[in-house]
Each structure stands twice: as structure tokens, then as C-alpha cells.
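Chemist: coords below, sequence missing:
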């Protein structure tokens, strides 16, 4: 029987320090990631299916299946499952909770980028957005920089407070971090070292005039061409990095709209995450630079996370087998 690895097991396997390190290595490996497939399932319900494949020819193959049903009321609008195969034999190895993989790998990729792009002494993190991904984003950043203060801003103060409570409940949150909710977005932007945005906004939330020299921006919302989180002025003053050129130049609204308006020149998009991980580009080049990392997600990250989950599952199975032998 093919095992199903639950959300709880996925969460236990994907501790951020380990996942961030694994992603850094994965971005230097031979992993093939075709463009994701998107299919409309129901015009009436506007529901869709996304398929995100990735494989290492000498290792594993993975496919994440995502359904999006915007009209859902009593159930979440997004569901996901990940299937892991052996690339050589084609044998299916496991089913895994895809939603937990997505949240973990998205946050870890941003923290990995920050390790190259934010100032090493960055201590104040501003979290813009208060959805289910937001606390994961904040937690991951705490594992790459000496964060001692997290400020949360969102359109709903009630949801921001719930986000704060979720974040404080994480057992692996470093001790002594002050976490607060704010209604002053402009003022918080001016004092933050790192700003991480995880929203579904279709209009710019962050203005360039608020951003001080040396700030790093981590933009994970705006994953469609008609979505964006920052204005043209901010894109114009930033040195821009992306998770992958292919994905960002096809889907990232913050980049596509700024390119269209002329505020962002294509040559200002200097490197993708693989360039940083391999050392082909060194990342931040001065304390005064404003850096921006734009991600839309890549199946490489899903496969990397799934490999760690599979390793954890195998280790647990081996330990149980050894225990049974010992008891006999």
C-alpha cells in the first residue's frame, strides 16, 4: 500500500534550518521543472486544477496537484496533494499533504533569498498580510537573521491578532522576539529591515517613498499578472531578484506591470535564486541597496521538501522495524 504522509508528519519533517539548507543545495542540482499546467474544471464554479511536475533523472519525480475553487464557503478554496515517484523505476512511493509542503517551502525559499539579500544585522521584520501563510513567512525569516521584533499589518486587525497568536504558538520561534500588531503601515515600512508581503492584493500596498536605504523586500503575493503588492516607484529603486526567471517573467504582477510602465528595466532583474545559491551572483553589494526578491513558486521547491519528508518517513519506519526486532 502506498503510504499517505499527513500534514502533521510533513510539518515535523520540515524544520526550517534543515529545509533552507536543502533548498540551497537543490537550486544547484539537475532538477527539471516544466511549466505548470492549468486547467479549468468548471466554468460555472470557476474552479481549476494545477499540475506542477519536477524530477531529478537519477533520483525522484514529484507532481503537486492543486485544486482552486474560489466559491467555496464551508471548505478552503485551495487543496493540494503531492505524489512522489522513483525516477528510475517509476514506482510511486508516497502521497503527501500538499498544502503544508507549499507553505513550508514558500517560506523557506524567501528565508534562503534573505540570507543573500538582507543586511546581516537585520533585526526588525514587518509582515504585511495575515493569512495562513503569513506566520510561516515570519518564522522562516527568524532562522536566517537575528530578528528581535516582528510587526504585523493587515486590513483586518482581528485577523492580524490571530496571526500574532499563531506565530507565538510555534515551538521553534526563537525566544525573546517582540511581536506586535500595527495599523501604521507607512511608519512600520520606514523602520523595518525586512518587509515580507504575503497578500492577494491587486493594487500596490507598499509605496516606494516609505522604503529606506538598506531595506530588503520579500514579495510572495502577486503570483498572477493582475496582482501586485508594491508600486512602480519601489520597483524602480530596487535591485530585483527572482526565484526563477521563467516563472517571474510569466506570472509576477509586480514585475510585469512595472516592466510595462517602464519603471522597471529588464536589466534591473539581476539574478535568480539558482545564481545566488551557486555563487554566480553574490547578492547584496552594499549596505545602502534596496533589494527585492519576487517569488511565484517553483516545483523544484516542492520536490526538495518532499524528499526531506520521504527521508523522515523512511527513518521512522526503520526505527519501528528495529524496535520490533529488538522486542522479539
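Modeler: Yep, it's here. These figures come from a predicted structure and were not determined experimentally.

Chemist: From here on, just use CA atoms for contacts and neighbour counts.
Modeler: Noted.

Chemist: Contacts for the helix or strand hosting residue 292 next, please.
Modeler: Secondary-structure assignment from DSSP states H and E places residue 292 in strand 291-294. Residues from elsewhere that reach strand 291-294 (Cα atoms under 8 Å, 6 or more residues apart in numbering): 110, 113, 117-118, 214-220, 235, 238-243, 248, 252, 284.

Chemist: redo that, cut-off 6 Å
Modeler: Strand 291-294 is contacted from outside by 216-219, 238-242, using Cα atoms under 6 Å, 6 or more residues apart in numbering.

Chemist: Let's see which of those end up in strands.
Modeler: Members of these lying in strands (criterion: DSSP state E): 216-219, 239-242.

Chemist: In addition, the following structure is provided for comparison:
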């Protein structure tokens, strides 16, 4: 059995290979049961933690990600979230690999946004604004650069110091990046806007988005979370990673409840895009002149499985 720590997992998942791996897995499909939720030690309210189990499998591989969320760890000086990924042979059950679950989650999340943009965003889009400065946000320029000709990268965060530090890290990696203080102006000057925050109220307003731009929403993965106001969705070409997004995300549930759009208005998922059901496989989906696009993701165990299989193939040579 291969054991990949955080560094090894990261190095085994370059976006130039991870994005095509996700595209292949979405096109082929796999079994993705609902995640299991367990209150270990009575859960956080009783001093324990919440454990999430996310399984997925196909004819060759079976994988399961375990995520332990312990809010009480802050008082212990420990991170509040830990994750591992176990990969098995789907025929024999033989363990194949144990990987860092945090790295898999962050990298496959950024890769999924780039995969969607490869179908939906204008081919010439090159001005990226990242909203947020966390673990996923810092990966977005590298992911987008694998599918679009980035010529400008800017970052906004609630903490100006965090935005400045992240922009400096990107510049050290050769990325033409700068922090911004005026979010509205930055959105107006960007054709790719990618949000990766934990916001519970809208951060981006539709009135700021320029015609033909692409909005990527990553952070809202519960009904109580929102990154975009209703106007972001009005008249936009809307896509989601999976249909489950319409059950989980406050970014979608809120506007749907107010009649801004309906489930029938969602044009496709990553599976339909990758299979060509929403356009020719590998081609950019056609939109009306000046029409904006929105992609909303909440994550799926399919992506984890694709990433784990790729990592194993990479280290196995």
C-alpha cells in the first residue's frame, strides 16, 4: 500500500493532469452514495467531533474520505478539520493507498472550478479575481491557468493583510498578482470571478459583474451560506457541479425560493458538460452575446476518487 503525506499528495496532483482526470471521471460516472454523518463522542456539543464518510467506487477502484470536524480543537491549539483518503481495489478489496484528505479536497475543488470554466467561460478570459484567501483560494490561479490564458490575477479578502500576503506568495511563484481593496471595482474589471469564502451573506453583487463574465461560487455548501446576491443569477447561464447543489447551497436555495430562477433553468452539470450533453465534448458552450455565466459547486466524492486514482498512478509510474 502506498502512503502519501500532504507534500506527496500535492506533488502527485498537478492541475494539468488533475483537470483531465476529473473530466474523464465525470464523463464515465461512478457510484456516489450519500455521505454518512456520525457524532463521535456525542458530537461537538458533548465535547466530541463530527465525522463525515464520503464513499465512491467504479469497476476498478473503491475510495472513502473520512473528514473529522472538531471545533473544540481551537482551544487545544489544533486544526479543527482533519481528513484522510483510503483507496482500495474494487474487485479484491485490497488497500492500494492512504492519502492526505485535506490536499485531495482542496486540489480537486479548485480543479472542478477550472473544469467548469473550460466549458463555460469565454475562451479569451484572462482577468481573474479571487475572492477569499484560504486554502482553496490560493490554488485557483494555478488551476485556472491550466484552462485559460491568465494575464492578470487579483485577490480580495475581508482581511487586507491576508490578501496582501497571498498576492505576494503568488508573485513569488511568477504569477502577476496584486491585492485589491475595492471589491466592486475589481469585479467590474474582471471576466473571471472565483469566490472561495465561508460567507453567510452575499459578498458579490450582480450589478458589479460585467457582461459576458463568468462567476464561480465555491464556498456556499450549506443552506445558511451565501456568496452571491440574487442579481448574480438573473439572466445568467447557470451550471452546477451535481444536482445535489440545489439541495445544499444557500446561494441556490435562496434565489429559487424567491422565483429568481427554477431548477429547470439550470443548464447542466459537470457530468452533462463532460459527456457533451450540454454541448460538444471539450468545446465552449455557446451563450447569447453578453450573457454572464455562473457555476456553483458543493463538491462530490466522485472528484475525490478521481484525484486519488490519479495520485496513485502518478507515484506508481
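Modeler: Yep, that arrived. Being a predicted model, the structure only gives us computed values, none of them experimental.

Chemist: Provide the aligned range in the second structure for the strand holding residue 292 of the first structure.
Modeler: Per TM-score structural alignment, the counterpart of strand 291-294 of the first structure in the second structure is residues 293-296.

Chemist: Check stretch 257-267 of the first structure too.
Modeler: Using TM-score structural alignment, stretch 257-267 of the first structure pairs with 254-264 in the second structure.

Chemist: how far apart are stretch 15-24 of the second structure and its match in the first structure?
Modeler: Mean deviation of stretch 15-24 of the second structure relative to the first structure after superposition (mean Cα distance after the TM-score superposition for the first structure): 0.8 Å.

Chemist: Residue 96 of the second structure pairs with which position in the first structure?
Modeler: That one, residue 96 of the second structure, aligns with residue 93 by TM-score structural alignment.

Chemist: OK, contacts around that match?
Modeler: By Cα under 6 Å, 6+ apart, the contact list for residue 93 of the first structure reads 84-85.

Chemist: What sits closest to residue 210 of the first structure if chain neighbours are left out?
Modeler: Of all residues not flanking residue 210 of the first structure in the chain, residue 190 sits nearest, at 5.4 Å (Cα to Cα, 6 or more residues apart in numbering).

Chemist: again, but for residue 226 of the first structure
Modeler: Excluding the flanking residues, the one nearest residue 226 of the first structure by Cα to Cα, 6+ apart is residue 253, at 5.5 Å.

Chemist: Over to stretch 265-279 of the second structure now: how far is its first residue from its last?
Modeler: Start-to-end span of stretch 265-279 of the second structure (Cα to Cα, to the nearest Å) is 16 Å.

Chemist: picking that back up, would you agree the residue nearest to residue 210 of the first structure is in contact with residue 207?
Modeler: No - counting by Cα atoms under 6 Å, residue 190 of the first structure does not reach residue 207; the two are 10.4 Å apart.

Chemist: sorry, back to before: any idea which helix or strand carries the match of residue 96 of the second structure?
Modeler: Following DSSP H and E, one finds residue 93 of the first structure within strand 92-97.

Chemist: what about the following helix or strand past that strand, how far off from the second structure?
Modeler: Once the chain leaves strand 92-97 of the first structure, the next helix or strand it forms, by DSSP H and E, is helix 98-117. After superposition onto the second structure, helix 98-117 of the first structure sits on average 0.5 Å from its aligned residues (mean Cα distance after the TM-score superposition for the first structure).
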